[in-house]
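Novice: Just the structure for this:
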Amino acid sequence: MHKLTILLAGLLLALTACGGSETRDKPVQKFDQALHDELIAMFERDQLDRLGGKPSNESDQDRTDRLEEIIDEHGWPTIALVGKDGEDAAWTIAQHSDLDKPFQAKALKLLRKAVADKQASPGNLAYLEDRVAVGSGKPQLYGTQMGCGPDGPEPATPIKDEDGVEERRKKAGLEPLADYVTEMTAVCAEDEAS
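Specialist: Presented below is the predicted three-dimensional model:
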């Protein structure tokens, strides 16, 4: 009986140790201030380049290459790792990585997982899903990729299952498509005036 108790205690101890395998498979990420700050600085340079500020010596491809190095080392820069604004910055850089479609597809895959783990923005995922689809000439799901046509905003590629677009947008935390089109109408009018 004594040997059986020792055997059961040993088995229980082994099972308890194995029970934590989920946490060993998913290491807890600690906030990385330096990485956060680097991503925010990259984002700021990206925006300056786009909004006509003083251009940096860094190209979209340079930022893409650096984000790929970060992803190779850390995985997708999650909210736990770099904060909400750091995750948004990483997404912006991936969104503007149009010249490196394989990287964009890789980023999309990792972003999907991060959203499933509640460690990234579903809205960011919706935009990147559409960006990758449009870049491949495929229909988009959320209608986020619009251009300015002669009659105002128009989808860069058709919207797949237009009847379901509002529900998809709502699940992603995006505004209704009509509101987005109204915003884009103002953008297109501004572009036309300048």
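
Novice: CA only for contacts and neighbour counts going forward, please
Specialist: Fine.

Novice: Confirm that residue 80 sits in a helix.
Specialist: Yes - remark: residue 80 belongs to a helix, assigned using DSSP: H, G, I helix; E, B strand; the rest coil.

Novice: At the geometric centre of this structure, which residue sits there?
Specialist: Closest residue to the average C-alpha location of the chain: residue 91 at 4.2 Å, with C-alpha atoms, centre = their mean.

Novice: Contacts only, for that residue.
Specialist: Contacts for residue 91 were tallied using C-alpha atoms under 8 Å, 6 or more residues apart in numbering; they are 124, 128.

Novice: What residues sit buried inside the helix or strand where it lies?
Specialist: Assessed by DSSP states H and E, residue 91 sits inside helix 79-95. Residues of helix 79-95 classed as buried by neighbour count (16 or more other C-alpha atoms under 10 Å): 79-95.

Novice: just stretch 37-49 next, same as before
Specialist: Buried residues in stretch 37-49, counted by 16+ other C-alpha under 10 Å: 39, 40, 42, 43, 45, 46, 49.

Novice: Closest one of these to residue 134?
Specialist: Distance to residue 134, by C-alpha to C-alpha, is smallest for residue 46 among the buried residues of stretch 37-49, at 21.1 Å.

Novice: my guess is the closest one meets residue 93, correct?
Specialist: Yes - look at residue 46 against residue 93 with C-alpha atoms under 8 Å: they come within range, at 7.4 Å.

Novice: Need the overlap of contacts for those two.
Specialist: Taking C-alpha under 8 Å, 6+ apart as the contact rule, residue 46 and residue 93 both touch residue 60.

Novice: For residue 45, give its distance to residue 129.
Specialist: Applying C-alpha to C-alpha, to the nearest Å, one obtains 24 Å for the distance of residue 45 from residue 129.

Novice: To check against the first, give me the structure of this:
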Amino acid sequence: MTAADPLQPDLARDLIDRATKAATHRAARVRNHLDAVLLGQGRHSDHADTKVLRRILAEHGWPGHRLVGPDAARAAWSIALHSDDAPDFQRAATILLERAVQAGDARIDHWAHLHDRALITNGHLQEYGTQLLLNPDGITLCPLRAPESLDERRATVGLPPITVALETVRLRYTVGHLSEDAPTVVLAGAA
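Specialist: As a prediction, this is how the structure comes out:
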């Protein structure tokens, strides 16, 4: 085993597999390519992924770079980020991720995204402008605290200015690719 090998490679593979499947499903949902059955299956998978991550957090704390490697740590972050049906879990995951960041075992920009998502999920204003709404009319920021100092806060967590981030998201999710009846989707995309 080298210094770069994760301590839990099986756990790493499971997290990556779960996050990859969920991302594929979300991409189809954003483009409104899912019927009711597939939407239901995706929700069931999201709940199962949250349950698995909840168990991992209870057993290991945040699955950071040392435990599972950078790719699986990103996968764990993605699962937590999309656990909107479990707001208490999302808040707890944010705390554990923050501790991992402080220990140098996770990325601060991941924490900023999860922090914002937990705030939005719980009906509060986001801090870093990472949470967006995508609908057929375009892309907008979810409600934001103190917009006048947003770029300063973003810089403290390694995020680019909001204008750069929004342009990147607009290029990725061009409105022309969405149908008129596409659902409004919350994106964690203003990196």
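
Novice: Quick check: the farthest pair among the buried residues of stretch 37-49 of structure 1?
Specialist: The most widely separated members of those are 39 and 49, with 15.4 Å between them, by C-alpha to C-alpha.

Novice: Walking through structure 1, point out its strands one by one.
Specialist: Secondary structure of structure 1 by DSSP state E: the strands cover 146-149, 152-155.

Novice: Just name the most buried of the ones you listed.
Specialist: Among the strands of structure 1, judged by mean count of other C-alpha atoms under 10 Å, the one packed with the most neighbours on average is strand 152-155 (a mean of 18).

Novice: Not counting its neighbours along the chain, what's nearest residue 79 of structure 1?
Specialist: Residue nearest to residue 79 of structure 1 in three dimensions, not counting chain neighbours: residue 119, with 5.1 Å by C-alpha to C-alpha, 6 or more residues apart in numbering.

Novice: what does that neighbour align to in structure 2?
Specialist: Residue 119 of structure 1 maps onto residue 105 in structure 2 when the alignment is built from TM-score structural alignment.

Novice: next one: residue 173 of structure 1
Specialist: The pairwise alignment with structure 2 assigns residue 173 of structure 1 to residue 158, based on TM-score structural alignment.

Novice: now swap in residue 134 of structure 1 and tell me
Specialist: Residue pairing (TM-score structural alignment): residue 134 of structure 1 is matched to residue 120 of structure 2.

Novice: Surely that match and residue 128 touch.
Specialist: No - under the criterion of C-alpha under 8 Å, residue 120 of structure 2 is not in contact with residue 128, lying 11.3 Å apart.

Novice: Looking at the two, which is more packed in?
Specialist: A direct count of neighbours by other C-alpha atoms under 10 Å for residue 120 of structure 2 and residue 128 places residue 128 higher, at 29 against 20.

Novice: For the more buried one, give its distance to residue 7 of structure 2.
Specialist: For residue 128 of structure 2, the distance to residue 7 of structure 2 equals 32 Å [C-alpha to C-alpha].

Novice: thinking again about what came up before, surely the residue nearest to residue 79 of structure 1 meets residue 82?
Specialist: No - under the criterion of C-alpha under 8 Å, residue 119 of structure 1 lies out of contact with residue 82, with a separation of 10.1 Å.

Novice: all helices of structure 1, in order?
Specialist: Per DSSP state H, structure 1 has helices spanning 2-19, 21-25, 33-50, 60-74, 79-95, 101-116, 122-135, 165-171, 177-193. These are given in chain order.

Novice: For residue 156 of structure 1, find the nearest of those.
Specialist: Closest approach to residue 156 of structure 1 among those (C-alpha to C-alpha): helix 122-135, 6.7 Å.

Novice: between the closest one and helix 79-95, how big is the angle?
Specialist: Here helix 122-135 of structure 1 runs at 30 degrees with respect to helix 79-95, directions being taken by axes from the mean of the first three to the mean of the last three C-alpha atoms, to 10 degrees.

Novice: Could you name the helices and strands sitting against helix 122-135 of structure 1?
Specialist: For helix 122-135 of structure 1, the contact count by 3 or more C-alpha pairs under 8 Å, 6 or more residues apart in numbering; DSSP states H and E identifies helix 79-95, helix 101-116 as packing neighbours.

Novice: Using a markdown table, lay out those together with distance to residue 21 of structure 1.
Specialist: Supplementary listing: those in a markdown table, determined by distance: least, C-alpha to C-alpha, whole Å:
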| stretch | distance to residue 21 of structure 1 |
| --- | --- |
| helix 79-95 | 20 |
| helix 101-116 | 19 |
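
Novice: Residue 69 of structure 1 is nearest to which of those helices?
Specialist: helix 101-116 (10.8 Å).

Novice: how many other residues sit next to the spatially closest residue to the match of residue 134 of structure 1 that is not a sequence neighbour?
Specialist: The shortest distance from residue 120 of structure 2 to any residue that is not its chain neighbour, by C-alpha to C-alpha, 6+ apart, is 6.1 Å, and that residue is residue 126. Neighbour count for residue 126 of structure 2, taken as other C-alpha under 10 Å: 24.

Novice: which ones are touching residue 126 of structure 2?
Specialist: The contact partners of residue 126 of structure 2, by C-alpha under 8 Å, 6+ apart, come to 115, 116, 117, 119, 120, 142, 143, 144, 145.
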